[in-house]
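> 3D, please:
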Amino acid sequence: MMVAIPAQAETIVARSGEHDGFSRLVMRLPDKTNWSLTQSGTTATLKIDRPEAVFDTAQVFNFIPRTRLQSFQQNGAGAPLRIQLGCECELKSYVQKDGYLVIDVRDGKPGQTYSSSSGVLPLGSLAGASGYRFDLTPGRIEQSRTELNLAAALASRAAIVGHSLREPQVQVAPEPQPVVTLPDPVTPLQTQVALDQEEATLPDVNLLLDLDETARAAAVNASEHRLLQQIGRATNQGLLDLVMTEVSDEQVPTMVAPLGIQDRPLNPLDHLSVTTAVDRDMGLMPLHDQGADEKLHCTRTKDLAVYNWGNELPFADQIGPLRSELFKEFDEIDLGAAISLAKTYLYFGFGAEARIVLAMLPPGAANTEVLTALAVLQDGGSLPITHPFAGQQGCDGDVAFWAAIADGAIKSNANAEAIQQTLARMPVHLRVHLGPKISTMFSEKGDEHMAASALRSIDRSGVEEVPDINLAQAAFADLTGDTETMADELKEEVAERTENAPRALMDLITLSFEERKALSPDLPDLIASYELESRDGELGAELRLTEVMALALTGQFQTAFEALENLSEQDGPIARVTAMEPLMTLLTERADDVTFLKYALIFAEQATPKEATPVAEMMTRRLLDLGFSEQAQSLLVKLALEPADETRRLMMAEAALGMDLPHRALVELMGLDGAEANKLRAEALWRNGEFDRAGEYLMVEQETDAAARGFWHSENLDAIEPGEGQFGQVAEVTAQLDVQVQEPDEMTPLAHARALVESSVGTRDSIEALLRGVARDPESSN
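The predicted model follows:
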């Protein structure tokens, strides 16, 4: 079946397994997903409330025959999955605690129909008891008083006052047992199984029988509805199970104890298998495959044990006999010989040869999909998202190792011990081939212990020339913070000119940028040559980005901007934004003023917000220092959608002052405190002519002389400390001048004239001393 998967589709991979008497489907549901499973005849429908969900059933029939299950169909993303059954089968379903939905397709009796909803299983009926499913209409009650008694016993045991019933408690065993309450976090089932010996007699049943037939039927129907709701929830969680046993060609419901103990006497009502949430979580569910030692969704280790598919004999001695047995009479392919030959190729690491052999097999041959995936991974290829090992890094056994290789990264739920043990079991040639990649992935995850363990496993092999070992050791050095060792390993890999040399060179240049280290002048030319070779390949875009960074590191800014234009044309605006950050960072930090302004002024006007965001603050600081306030403000405006930042607001106020906009500067400084904010606020107030307020802010910052100057301009001489700084002396002289210019009183005309002359001379001398003592202020020269 082919399904068109949209760009944002959420793929749910279905896996399968064949067991005695039933076939099993297992799929991982997204978190907090509601689902329902319904059956009508030989057709079942699985629905989940995810509009983007796509079911991947391509692997199902690799492990099971098309007997109980025949086909699957989904019309599109979010549509229900329609399951076509090949028999009159019974569906049983439950959800494990880790979110895996398990659907069992069990053999049923001919002519028997099943219907389920939201995972609820059919309850069936007791043999010979047609009214057991609480069919308590008045006619039925008249026909069978015994059935009414049974229904009433299940419905309620409480006394009825005023025709009202309390919630029923169900007796499931005759002997006394402790009360088990299922915890909320484990399951939504809100039911309590009470097995109290004192309540086993149900003495209140006769009270229900005293009602008229209509009231009895209504009461029992309400209890039936509540009881079935709880049974449905329990079945949905795998806590209740219906077991059908053949007795004299009839299906009779029987009780299965949670722990498999079935030798005790059975109660007639014990037709359900009851399992507590604790039993379920501890793996004590009454499943028919209790002997299984692996998770249901995990690929078996024996299907992946590459280290067991060969021996120490020479390659030719093992391959030759298998090749001779490949074809039988009439040139027919021997299936067993072909599988053995492919496995031997995989043991020796020949993935391409193994795929050629597997391609000769007919479609649907056993285990070919898994073997093909192993062959691709051994050759360093990549698998689609829905590969055979998807979602299995948390499994025990070898599948965790191959799932990590296929995913290209160690996931948070990965079984690190299983991955490491599988690597240690590999033959030497596969260990040195795959070990560096495992070590690198552990280093990238931040697991120093496992990364070092993988490197030690490679060292114990005794092989001197190990491919990719330099990259693995560089990644480990990066994890431990040893940048010198990392640089040495990368340089060695580049010098060896291996297939990993371009990747090592890009990592080396990136490290030089992060550490702000000098770069060899010939490396930009080397990266350009690799870019020419891989222009249209997978590494092309990354090499072009690294080339821009390398040119900037060596100070070739003009060539770097030319390379940036080439990158923009070939890789688009997103790649341009990524390359712009290191280029403009290095331009701001290392370029001379002329070179910086040549590109920064254009960038300030033409850059998009995405381009400006990473470098706007550092570029604004340098533009303000160079006196380009308008361009600095233009750059800061591009960050309008970014969260408020105190540093950015201070620079915006500084830019406003540079453009002689003191009122705007005061607006930007509203709510800000600190020395820099007070100084900028004082400058803005000064330009507004509010010298007194400016002096107050300067006094807060202990700028006493500047504050005295402000107070002197505002003629607030009382606020100036006498003799405090230069303008303290100015204030004293000013006060003296005020006294000297006053005309003398009550003097004769001649004495008055003499006093005026002396006052004039003294005033002139004081003014001359004042002008000599006060430095000329450039800002007050106007």
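
> alpha carbons only for contacts and neighbour counts from here, please
Noted.

> Would you quantify the distance from the closest residue in space to residue 335 that isn't next to it in sequence to residue 294?
Closest residue to residue 335 apart from its sequence neighbours, by Cα to Cα, 6 or more residues apart in numbering: residue 361 at 7.0 Å. Computed as Cα to Cα, to the nearest Å, the residue 361 to residue 294 distance reads 29 Å.

> do residue 235 as well
With Cα to Cα as the criterion, residue 235 and residue 294 are 23 Å apart.

> the more surrounded of the two?
Taking other Cα atoms under 10 Å, residue 235 and residue 294 do not tie; residue 235 has more neighbours (25 against 13).

> Pretty sure the more buried one sits against residue 241.
Yes. Counting by Cα atoms under 8 Å, residue 235 does reach residue 241; the two are 6.6 Å apart.

> Before we go further, residue 104 is sitting in a helix, right?
No. Per DSSP: H, G, I helix; E, B strand; the rest coil, residue 104 lies outside any helix segment and is strand.

> What degree of burial does it show, as a neighbour count?
21.

> so what's it up against?
22, 23, 24, 25, 91, 92, 93 (Cα atoms under 8 Å, 6 or more residues apart in numbering).

> one more to put side by side:
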Amino acid sequence: MSRAASQGLVTPQMTPTEEKPAQGRHAPPPTGDRAAETAEIPQAPQGPTPPPHLAIDSVTAIDRDQLATGLQAPPEVSGCPPDRYFELANWVDERPAFAQISDARKGLLGEFDAPNPRKVTALARLYIAFGFGTEARALLRDMGKDGPSKNALLFVGAVLDADPTAATSPLAQLTDCNRAVALWAFLAADPLPEKRDVAFAALRRHFEALPADLRRSLAPNLVARLTQIGAADVARSLEPAVSRITTGDRRALDTMEAEIQVVEGDPQASGRLEALSKTNSAQGLRALILWLNSQIDAGEAVDPAALANAEALAFELADAPEAPELRRIAAIGHAANSEFGKAFEIYSDATEIADSKGTLEAIFSRLVGQAGDGDFLRTLYDQLPLAEKAAQTSGLRQELAGRAISLGMPAVAVRLLGQADPLSVQDKTLLARAALLELDPAAAVAHLKDLEGKQIEQIRAAALSRLGRHDEARAAYLRAGNPEGARAQSWHKGDWSSLDAPPDAVEQRFLETFGATSSQRNEVKGGPLTRARSLLEQSQAERETLSKMLDRLALPPVQQ
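You can find the predicted model right below:
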């Protein structure tokens, strides 16, 4: 019914209403002046009236071609090209491709070598139906007559060739049309549309109407795109259309099923993709990409042999549409295996890598999470310009800066944090930590201005203590929930009367030794030698007491 409607063989029979008279063949006869105006216009002969219970008018293809009926063509969807521009299955017959193309090339040029527009279009359609996008586009550019049909054929040819320029065509925006163009627009769209902006019914309907070979070749890419936008259920519904044409070669169908299994988290997907990746076919290349991506997404080490295969294919297929994705996988895969030098070597020409920004972030994320301290610092210094570029992403910036601070490299952290625009609370907190590490507590206090939170109060208290503002530091420690830190500030200030709890043994000993009552010591009786020995023993006890107290009051590390 859908195909018949698109060819004008079937039209809806609309019942007229009193509020809004129906138009077309079933409209009521005009009256008055309008009747006089329309009386001179010859009317097409009326076709047979369908039975009352049918809601359609239908005619045969012979009647349509002989223009023997007055049926109107179905109205065009606003902005959507008609399906006849994309009915690839109607452009071929059962004969071999070479025979059809040979016949179509006869009479291509007329008198004075002028191209025959009808013949040019017919040959281009044949090329498209057999998947020869490059040949069709070359023919149309040289001999095609400008018009919407030519534009549609050029667009489909670009999609078949996986040419990125297809995404720039206005037709690539029509994914929500309930027409055949929805399928080709979805295959061309870059970036992919939202799920709500895709006419899935039209997409599925016209995919199933494609010639068998095109269904087989387009299925893996179509399924990949559907799964990326969260439409795995639609992707699975396409399997019957591919399985019907699958005989001995199941690679296209297996690739489809494996890709859907990856999205659904099926553990069998990895084994199936690994087996498919070792086949010498387009499906094998797609399976290799899927298999490596599944290992990367899982955070696992990447299979070295498969990674080497991806690098070799990226070099061999340098101009193929899959090459940028293979280079991206190779760069991230080496980073996943902690081979950061090799990863950055591949990334050296970012223009040839798919999603270069995301690739850079993935490499540095693994550098932060996997590299040892020595490898991290060496790589970070070697790739500092790229690290600054990656630091434009807030989460990664804070991870890099935090680890640099923990390794005692505040200057590098400050340089990375300088990429923030604007500074977040976490960025300012890290800047304060870096300032403390650089012995600049005043800058640390400035960075924390107007910020609140226990972690922030802890850093603020440490900075205030270094500035000698012990009363404020004590209050900040109390806000941070650190009574021991607050108690230490009382000792630092020398205000032993403000201790919140009774002194322990060490503190009591200190008070007894150096407190106000310590000067009222009993005179040691005896000669000079006895008094000297007593002074030495007293001095030694004081040194031990002071040493224990200083150890207790040591300033906390910056990392705390």
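
> Superposing both, give me the TM-score.
Scored against TM-score structural alignment, normalised by the length of structure 2, the superposed chains reach a TM-score of 0.69; 487 aligned residues with a Cα RMSD of 5.0 Å.

> circling back to that earlier point, I'd like the contacts of residue 104 of structure 1 as a markdown table, with neighbour count, distance to residue 559 of structure 1 and secondary structure appended.
Shown next, in a markdown table, are these (neighbours: other Cα atoms under 10 Å; distance: Cα to Cα, whole Å; DSSP: H, G, I helix; E, B strand; the rest coil):
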| residue | neighbour count | distance to residue 559 of structure 1 | secondary structure |
| --- | --- | --- | --- |
| 22 | 18 | 69 | strand |
| 23 | 21 | 65 | strand |
| 24 | 22 | 63 | strand |
| 25 | 22 | 60 | strand |
| 91 | 26 | 69 | strand |
| 92 | 22 | 68 | strand |
| 93 | 25 | 65 | strand |
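
> Please name every helix or strand in contact with the helix or strand containing residue 186 of structure 2.
Assessed by DSSP states H and E, residue 186 of structure 2 sits inside helix 181-188. Counting by 3 or more Cα pairs under 8 Å, 6 or more residues apart in numbering; DSSP states H and E, the packing neighbours recorded for helix 181-188 of structure 2 are helix 148-160, helix 200-208, helix 212-228.

> switch to 7 Å and redo it
Contacts defined by 3 or more Cα pairs under 7 Å, 6 or more residues apart in numbering; DSSP states H and E place helix 181-188 of structure 2 against helix 148-160, helix 200-208.

> Just give me the match in structure 2 for residue 498 of structure 1.
Using TM-score structural alignment, the equivalent of residue 498 of structure 1 in structure 2 is residue 281.

> matching residues in structure 2 for the longest strand seen in structure 1?
When structure 1 is parsed with DSSP state E, its longest strand is strand 10-19. Strand 10-19 of structure 1 corresponds to no residues in structure 2, going by TM-score structural alignment.

> can you pull the buried residues of that strand?
Going by neighbour count (16 or more other Cα atoms under 10 Å), the buried part of strand 10-19 of structure 1 is 10, 11, 12, 13, 14, 15, 16, 17.

> With distance to residue 444 of structure 1 added, can I get those residues in CSV?
Output for these, formatted as CSV (distance: Cα to Cα, whole Å):
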residue, distance to residue 444 of structure 1
10, 26
11, 26
12, 27
13, 27
14, 30
15, 30
16, 33
17, 35
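
> Out of those residues, the closest to residue 549 of structure 1 would be?
Nearest to residue 549 of structure 1 among the buried residues of strand 10-19 of structure 1: residue 10, at 36.8 Å, using Cα to Cα.

> my read: the closest one touches residue 56, true?
No. Taking contacts as Cα atoms under 7 Å, residue 10 of structure 1 lies outside contact range of residue 56: 10.0 Å.

> Can you tell me how far the residue minimising distance to the centre of structure 2 is from residue 260 of structure 2?
Residue closest to the mean C-alpha point of structure 2, counted by Cα atoms, centre = their mean, is residue 358 at 7.8 Å. Separation of residue 358 of structure 2 from residue 260 of structure 2 (Cα to Cα) stands at 24 Å.
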